[in-house]
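> Attaching a predicted model along with its sequence, questions to come.
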Amino acid sequence: MSMCEKEEIQCPVCGTTGEFEMWKSVNTVLNPEKKEQLLSGSLFQYICPHCGKSYNIDYPMLYHQMEDQIMIYYVVQEEDIQMVEEQFRGDFGSAESELTKVLKKDMDSYLYRIVGSQRELMEKIRIFDAGKDDRIVELVKHIISDAVADKNPDLRDANLYYLEEDGEFLFVVVNSKGALGTVPIPKGMYEDMAEGVRDKLPDLRSRSEFRIDRAWASKALGME
């Protein structure tokens, strides 16, 4: 199911209070239009009805792409990660939340992920929509990120995010100032990496790993 809660937001500029819809759970079968709003960022944007100022509103979200059996939980508070991991594994305890109601159904074949930012949530959706393995993408990203930092030391703390544009696969370079540009993924690099680690990774839909990010890639590559 999808779940939307209405919250009152006070504009920090003009002080006017307005209503904002927080989509705590999005099911792409029930509300397919919300997927595009999520990918565009508008699902997290509040626009003041008085002065027109736009603000990003941060809140946790369960993204459920039911037609492809994919579930991604965006966690805002680090302390909630363990709870989500336990519930993804089927250990519900006494918890009774939107997540447990969904997970108590037969979902052993699902692909589960936990992300820690809105950009990461959008990226995971794009990766899976492209039919790619996010673990391979993270390994490729790690290598390219190091190459970018070697040429541009100021970008050592920048993050890369997967994007498909005009049929070309790219990484968008983002730092504290925002998106700085794109870096193409060298032709065949994804396929070569996938072939090289094919026998070393568990099934993509196994419930063994939920956080697939730079820290995971560093560990997988033996760099930490």
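In hand now; what should we look at? Numbering: from 1, shown residues only.
> Only C-alpha atoms from now on, for both contacts and neighbour counts.
OK.
> quick one, longest strand in this structure?
In the chain, with assignment by DSSP state E, the single longest strand is strand 17-27.
> name the helices or strands packed onto that one?
Judged by 3 or more C-alpha pairs under 8 Å, 6 or more residues apart in numbering; DSSP states H and E, strand 17-27 is in contact with strand 3-10, strand 61-65.
> among those strands, which is the most enclosed?
Comparing the helices and strands packed on strand 17-27 by mean neighbour count (mean count of other C-alpha atoms under 10 Å), strand 61-65 comes out on top with a mean of 22.
> Check it against this one:
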Amino acid sequence: MSLFETTSIQCPVCDTLSDFQAAGSVNADRRPDLREEILDNSFQNVTCPSCNEMMRLEPVVNYLDVELGLWLAAYPPRQIGEYLALEDEVQMLFDESYGAAASASAQEVGADLQPRLTFGWPATREKLFLRKEGLDDVVIEMLKLDLLRRLPEAPLRPGVELRVTSVSDDALGFVWIETASEEILQAFECNKALLVEIEGNLDAWAAVRSDLTRGLFVDMQKLYLGEGRDAA
């Protein structure tokens, strides 16, 4: 079931306070239209009734997609610094819903789900897009790290992210995007040969893979956010 609740948002332009329906959970198998809205970046877009300013509600939502084998907990980008605590909370929630603490039937469903924690709509959309395209999100994060060495001008800074937005037979489309505003700062394509090269040499990336997959927040940004989580 997809659940929505009323929330009040103040327009940043005219200061009008208006009520909108904010998503608390999305079941994409029952509402595939919501999956498509996330993919086309229209999900939770709202308009101020006074001045027609376009706004987007922050993500505080759980997303279930049994068809694609994906379970997401999405939070506002301003909370990314809390990712270690949120990983623990989200892991507990997943365990209670589909993991070790769930019913036998729920565990059967959960066995085919990839749980992830995301911050902001660009990251949430990317996880869904990669899963839909059959791409390994961990390897994609490795590819991003490799690209940072190759790009002459990488605008990497707090609040700016590198996200995959498209895929073709020969290339992956990337954008540097400002997370809060979703403004695209740069766009470029990467030859898929670089991805194939990494996939064929995973042993060399073992330490990075271990760091990326230690917890449900699988994103290269975690490597720059303090000491991170200790290895078990």
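Received the coordinates, thanks. Just so it is clear, the structure is predicted and the values come from calculations on it, not from any experiment.
> follow-up on the earlier one: ok and the longest strand of structure 1 relative to strand 3-10, angle-wise?
160 degrees (axes from the mean of the first three to the mean of the last three C-alpha atoms, to 10 degrees).
> Buried residues in strand 17-27 of structure 1, which are they?
Across strand 17-27 of structure 1, burial judged by 16 or more other C-alpha atoms under 10 Å covers F20, E21, M22, W23, K24, S25, V26, N27.
> ok, the second one - contacts?
Meaning E21 of structure 1. Residues in contact with E21 of structure 1 (C-alpha atoms under 8 Å, 6 or more residues apart in numbering) are C4, E5, K6, E7.
> now the first one, nearest residue through space, not along the chain?
Nearest-residue entry for C4 of structure 1: W23, 4.3 Å, with adjacent residues in sequence omitted and distances by C-alpha to C-alpha, 6 or more residues apart in numbering.
> In structure 2, what sits opposite that neighbour in the alignment?
Counting by TM-score structural alignment, W23 of structure 1 corresponds to A23 in structure 2.
> My read is that its match contacts F4, right?
Yes - applying C-alpha atoms under 8 Å, one finds A23 of structure 2 in contact with F4, separated by 4.4 Å.
> ok, which stretches of structure 2 are strands?
3-10, 17-27, 45-47, 54-56, 61-65, 70-75, 114-119, 160-167, 171-178, 183-191.
> can you redo those strands as JSON lines with distance to I38 of structure 2?
Formatted as JSON lines, the strands of structure 2 follow (distance: least, C-alpha to C-alpha, whole Å):
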{"stretch": "strand 3-10", "distance to I38 of structure 2": "15"}
{"stretch": "strand 17-27", "distance to I38 of structure 2": "10"}
{"stretch": "strand 45-47", "distance to I38 of structure 2": "10"}
{"stretch": "strand 54-56", "distance to I38 of structure 2": "12"}
{"stretch": "strand 61-65", "distance to I38 of structure 2": "11"}
{"stretch": "strand 70-75", "distance to I38 of structure 2": "12"}
{"stretch": "strand 114-119", "distance to I38 of structure 2": "13"}
{"stretch": "strand 160-167", "distance to I38 of structure 2": "12"}
{"stretch": "strand 171-178", "distance to I38 of structure 2": "16"}
{"stretch": "strand 183-191", "distance to I38 of structure 2": "16"}
